[in-house]
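1. take a look and give me a structure for this.
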Amino acid sequence: MATLNFFGGLSIQIVAIIIISLAPTTIRCLDLTRTQTLSTLTGSSGQQNLDLSWGTNATHIEVQLAYPTLGWLAFGLSPTGGMDQADVLFGYVNDSTKEVVIQDRYLTANMAMMAVNLTLDTQQDWQAVSGSKNKTYTTIRAVRRLRTCDSSDRPFTNSLTSIIYAGNFVAPLSPTATIKKHNFRGTTSVNFLQDDNLDDPDISSEVSMSLEFRMDNRTITGDADTRYNCKLTTLPNFEKKYQSIASQPIINKQNMKQIHHMLLYVCKPLPAQYSSRDFFDCGPTSNSFIMQYCQNLIGGWAMGAPETEYEPADVGLPFTPEMSGLQVVLQIHYNNPERKIFTDDSGMRFLLTDKVRKYDSGTLMAGVLSLDFTMTIPPGLDTFHIQGQCSDKCTSRLLPPDGINIYSAAVHMHNRGLSGVARHFRGDQEILPPLASELHWDFNFQQSKPVEPFRKFLPGDRIVMECNYTSINDSNPVYGGEGSMEEMCLVFLDYYPKADLSTCGAMFNLPSYLDTIGLTPAKILQYGILNVSPAMLHSYNESVRHAVKGFLKGPVTSLITSQKWTPDLAAPFEDFYTEMNYLGICIGKGNVSVVLDDEPPESGWYIDQSQNTC
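-> So this is what the prediction gives:
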């Protein structure tokens, strides 16, 4: 068994060793029509960048990696942009035999447990095409099918794919020898099958002003590998309506290695005690109460995204006089393994036009709206599923007769999330693929992704937002909430034309919830709660419901914490979130809410069939 140090600084055990053919026989030769230079995320000062080239046909992809090294090179398809469950091409030129070694590997990483495994696939799908090494430079070239039907491989699809890459200056002595830790590594996103003939639209004649949201030279401390910093900014006064027709990242070139992704939220009016806090920590472990008021996502950027993101033709994101003076939060995730202290003025720019386009874009937030204990993840479980419905009764009331066109989607959970899928139903028929599918959720790698082709969503259609969590490291229940230590299960859908419906989701039925966990009226009395009547438990009045939940949170927490949770014990709890009646909440123009009693249809859990398509 060989030991590796790969991508991170952790010791990695190879759990399977398979020696593959080393002969550099040419399998096929595709034209390498595209090249991308990948900047290093960590590495030596002045480090050069990795050249990635590729070409495709209807069935195969051929990839070439080139870098000034005498050691190994690796490239992986990642579900999130992190190491875990990445499908890795690993290769080098053997110093003694001059043979090209190409290996198909699979990487798993549990950073909480400090455990990383890099295994050789039983089915070796990457095959050597060629390779070379001179006194300073190594080039490897390999080919495989776009879809291999191997559960350890990831398909190449016509969508933006997160990739990781790394290298070392020393080659292994043999396929089974110790592999030295990387000297450089990085991550980005690439669409390997994108049509190169698609030109960016020319919007220069439309743009009348720009709007920037920046960090304003704030100091980023070097006390952690990862930081989330937020900058609060006030929108200017808009004397008339504008539309944003494109957005761009503003990246301080000195800080390119540290800036991982950015998100921009519009806030509801903030309480006075928060409105003056213009710079604050807002990461997954921070207890920032400001973010609960700032949930309207209007923009984002992540490493590997295009330099300019364009709205669809005839569509613009509205900035109206009614938005004047609202506050906006810019959140930047800094990846800083070298723990540098630096100042940053990066941010985002919106290109606005006063030549108003035909359609306003809108954002629909759908999923679980129970931001309280009625959304409960019991402690100590490997997995726990929750579903939240956007009812067909809501969409039939508040969407226009011709429906809307969804063009972008962003799943939102916090750091206990494992996967999130936004499913689309029309009657009993599920429309595939899902509107959004994050099957390997990572809070550190969240971004909005295009829905291609645009999806027509009609009145009477339903969204089932399905989230899977782990609470294996928790000793107390995790409740729904906007704080980073709580959990959410939402999807943000960008669409046009803008409709009355802005929020559509599920609020779980309180009496049914109490029945499910066994908190009977008699037990409520035993906890000394005397001021909660049956009528109050069934009330639709928001202030009454809020008061009742305040009274009952202590008894609920005590009861759930007293249980030793197992998958069998949790199963009825999961059934509650998929089978019981719930309150369908529809929020439209003017924040007017419609509350509907709804019964979810039988949908089962989502099963990804993409690997079965070959």
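2. please make it C-alpha for all contacts and neighbour counts, starting now.
-> OK.
3. how far does stretch 442-459 sit from the chain's center?
-> Computed by CA atoms, centre = their mean, to the nearest Å, the chain-centroid distance of stretch 442-459 equals 10 Å.
4. give me the residues contacting that stretch.
-> 80-82, 160, 261, 284, 300-302, 333, 392, 395-415, 417-418, 435-436 (CA atoms under 8 Å, 6 or more residues apart in numbering).
5. show the buried residues in these.
-> Neighbour counting by 16 or more other CA atoms under 10 Å classes 80-82, 160, 261, 284, 300-302, 333, 392, 395-400, 403-415, 417-418, 435-436 among these as buried.
6. taking the residues you listed one by one, which sit in strands?
-> Counting by DSSP state E, the part of the buried ones among the contacts of stretch 442-459 found in strands is 261, 300-302, 333, 404-412, 417-418, 435-436.
7. could you measure from Met215 over to Ser275?
-> Distance, Met215 to Ser275, using CA to CA, to the nearest Å: 17 Å.
8. this one as well, want them side by side:
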Amino acid sequence: MTGVLLFQLVLFLPLAAPSQGHHHGPKSRLRYSRFLDSSNVLFLRWDFDLEAEVITFELKVRTAGWVGLGVTNRYTNVGADLVVGGVLPNGNVYFSDQHLVDEDTLQEDGSQDAELQGLTEDAVYTTMRFSRPFRSCDPHDQDITSDTVRVLAAYGQDDTPKLDREHIFVKSIFLLQIIHPDDLQVPEDTIIHDLELTNFLIPEDDTTYACTFLPLPIVSKKHHIHKFEPKLISHNETMVHHILVYACGNASILPTGTSDCYGADPAFSLCSQVIVGWAVGGLSYQFPDDVGISLGTPLDPQWIRLEIHYSNFHNLPGIYDSSGIRLYYSPQLRRYDMGVLQLGFFTFPIHFIPPGAQSFMSYGLCKTEKFEEINGAPVPDIQVYGYLLHTHLAGRALKAVQYRNGSELRTICKDDSYDFNLQETRDLPARVEIKPGDELLVECHYQTLDRDSLTFGGPSTINEMCLIFLFYYPRNNISSCMGYPDIVSVAHELGEEASDSMEGMMAMNNVEWTPENIKKAEKACKEAQQTVIIKTIDEVVENTTGWIPDIAPTSRGPCLESTGGKVEPQDKTPAGFRAATPVTLSGTSTIAPRTLPLATLLITQGALSWLLVTQARDWP
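-> Purely as a prediction, here's the structure:
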């Protein structure tokens, strides 16, 4: 190990002789920032240029030693890239593009793809600023994508770059945010309104869905909600899994009090059109300047259902909670009234995922051809501007794909590196138009290597979901459009007898889940006819059928050839590569868990026919 460290120190050639405080490159404002650790020792700023495909990072660490920043994956830090730098006692700086060959050892890349812009050290902090391409042609560099990115940061107490696991931190971040809140308008006459539970005693159960019905603000003229954020009690933050606000039809007869959303009283599951929602890891969200949630007109809901999902896995007693959602609204009107369309796999036990699966895909189909009929009025083209993705712990990736006239049109949104602990509303880089007659397909990718029994769809965190929420304008009355496969035909393909859906679900317990049968089940679910359930804000339900279309594979884009170091010919990918060009960023540029058995699920969720009608639970 001593030899390795000496070799590494030789690699860190001094880049500059001036005293501490010398800077390389521009010092433009970096718009985004985040602490990377709970003790606020590591502070990251970043910004990017979407057109040039270059990102700039600035890492500030409370240390007089070396600092490092890079990207890793969800399973291991081995192979992660790490840009390392620091300031020597004589004032010279060292800087190098490296990667982890194992958990404890760094090695310099043959191609140096990070460009130093500044390295300083003072009495408290070492600060390193550099830029790098989203995708270099060096196989040792991880890509920066529009997916969730797992940012790896490390540091030492001296100038010997030795990895110490106590000083290594990984944080999931959506780096390529399109809209920054500072770029959005904040009306001066903003009014705040809280929708919250009051001193709710959290049950000593693993999972609780608590629901209550609350009035929206009473206003004398039309207003728009332009922002929302979670209102969390500090000691309960880790227990609150999600908070949802559902709009209620004005003809609904609503119960009083607080009760189990999906328990004995079905009235507490009324109202299924999501208008705002927060899930674990998310922050506040501000709508684009031209859209908002309408308040105060005869067409607007007067009441909402507030749903809070608690995960009390330690079964702690005596904990009271008053969490909720804070709304910001104003009489300054936006151009469009927004809506939310819920897509995905209809959440109930017909959704199953085999144990021991390295990979298993589930699909939920939406057919919009009946939207106008069930809406009760013509449905204008839908303009999608944002989205929220959701699975539970087995989820690894999601995507929503659009089809028109039988042909794949585009992927609307996706995350190939989904993290259950980072669920947030995200903006699209460009608005997507959905026309009546289009088909929308949600694909969810799961992994269950840590499970030895079937995972069924259900509300608990230890069950699964496959949902995507599209934020769009102008609003209509459709609240959800989701599908599920013919489970009887799936059972027959797996060699099991079944004459109805209940027997089909039970038959899944009889299958020996070998890798071959896992793939056979995935294929059978994809090729089975789908039932598509469309629902309105007034609880009107309409069914249709369809078939899962194929999804064309997406290829990686071109890589940027480094201006330093060497990329071997075998490292150049078929997608091609291009030379990097210097980029100056402008400060104003816009750029093993348990699973509930099937019998328990069927008892707790009620009869299958009841589930088909009251499917409002289809959320995180």
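9. quick one on the thing from earlier: more neighbours, Met215 and Ser275 of the first structure?
-> Per other CA atoms under 10 Å, whichever of Met215 of the first structure and Ser275 has more neighbours is Met215, with 23 against 14.
10. tell me how many other residues surround Phe313 of the second structure.
-> A total of 12 residues lie near Phe313 of the second structure under the criterion other CA under 10 Å.
11. residue closest to the middle of the first structure?
-> Gln446 (2.8 Å; CA atoms, centre = their mean).
12. counterpart of that one over in the second structure?
-> In the superposition onto the second structure, Gln446 of the first structure corresponds to Gln423 when matched by TM-score structural alignment.
13. can you show me the strands along the stretch 201-350 of the first structure?
-> Using DSSP state E, counting those that start in this stretch, the strands of the stretch 201-350 of the first structure run over 209-214, 218-220, 226-234, 242-250, 259-266, 279-281, 296-302, 309-310, 315-319, 327-335, 342-344, 347-353.
14. among those strands, which comes closest to Asn183 of the first structure?
-> Taking CA to CA, strand 327-335 is the member of those nearest to Asn183 of the first structure, at 17.0 Å.
15. what angle separates the closest one from strand 259-266?
-> Here strand 327-335 of the first structure runs at an angle of 170 degrees relative to strand 259-266 (axes from the mean of the first three to the mean of the last three CA atoms, to 10 degrees).
16. which strands and helices sit next to strand 327-335 of the first structure?
-> For strand 327-335 of the first structure, the elements it packs on are strand 226-234, strand 259-266, judged by 3 or more CA pairs under 8 Å, 6 or more residues apart in numbering; DSSP states H and E.
17. in terms of secondary structure, what does the first one contact?
-> With contacts defined as 3+ CA pairs under 8 Å, 6+ apart, the packing partners of strand 226-234 of the first structure are strand 279-281, strand 327-335.
18. out of those, which one sits most buried?
-> strand 327-335 (a mean of 23; mean count of other CA atoms under 10 Å).
19. what about that strand, how far off from the second structure?
-> For strand 327-335 of the first structure, the mean deviation from the second structure after alignment is 6.2 Å (mean CA distance after the TM-score superposition for the first structure).
20. quick one: the helices in the first structure?
-> Along the first structure, counting by DSSP state H, helices occupy 272-275, 392-398, 510-517, 521-526, 534-537, 542-561, 567-579.
21. got the end-to-end distance for stretch 356-369 of the first structure?
-> Taking CA to CA, the first and last residues of stretch 356-369 of the first structure lie 33 Å apart.
22. can you give me how far that stretch is from the chain middle?
-> Its chain's C-alpha centre and that of stretch 356-369 of the first structure lie 19 Å apart, by CA atoms, centre = their mean.
23. what's the answer for stretch 13-32 of the first structure, then?
-> Here stretch 13-32 of the first structure is found 32 Å from its chain centre; the criterion is CA atoms, centre = their mean.
24. for Pro572 of the first structure, what are its contacts?
-> The contact partners of Pro572 of the first structure, by CA under 8 Å, 6+ apart, come to Thr516.
25. re the thing from before, so which of the strands of the stretch 201-350 of the first structure gets nearest Met375 of the first structure?
-> Closest to Met375 of the first structure of these is strand 296-302 (CA to CA; 21.0 Å).
26. report all helices and strands that that closest one contacts.
-> Applying 3+ CA pairs under 8 Å, 6+ apart, one finds that strand 296-302 of the first structure contacts strand 242-250, strand 259-266.
27. please compute how far the last one lies from its chain's middle.
-> What that stands for is strand 259-266 of the first structure. Relative to the centre of its chain, strand 259-266 of the first structure is centred 12 Å away, using CA atoms, centre = their mean.
28. now the angle between strand 226-234 and it, please.
-> 30 degrees.
29. strand 259-266 of the first structure against the second structure, how far on average?
-> Relative to the second structure, strand 259-266 of the first structure is 5.8 Å off (mean CA distance after the TM-score superposition for the first structure).
30. how about the first one?
-> On superposition with the second structure, the average gap between strand 242-250 of the first structure and its aligned counterparts reaches 3.7 Å (mean CA distance after the TM-score superposition for the first structure).
31. other residues contacting that strand?
-> By CA under 8 Å, 6+ apart, strand 242-250 of the first structure touches 214, 299, 301, 307-311, 315-320, 346-357, 360.
32. on that earlier part again, for Leu73 of the first structure, which of the helices and strands packed on strand 327-335 of the first structure is the nearest?
-> Comparing those by CA to CA, strand 259-266 comes nearest, at 22.5 Å.
33. what is that closest one packed up against?
-> strand 296-302, strand 327-335.
34. rebuild those as a markdown table, extending it with distance to Val170 of the first structure.
-> Converted to a markdown table, those look like this (distance: least, CA to CA, whole Å):
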| stretch | distance to Val170 of the first structure |
| --- | --- |
| strand 296-302 | 31 |
| strand 327-335 | 26 |
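35. please name whichever of these is nearest to Ile27 of the first structure.
-> Of all those, strand 296-302 sits nearest to Ile27 of the first structure, with 35.6 Å by CA to CA.
36. any idea of the angle that closest one forms with strand 347-353?
-> Using the same axes, to 10 degrees, the inter-axis angle of strand 296-302 of the first structure relative to strand 347-353 is 120 degrees.
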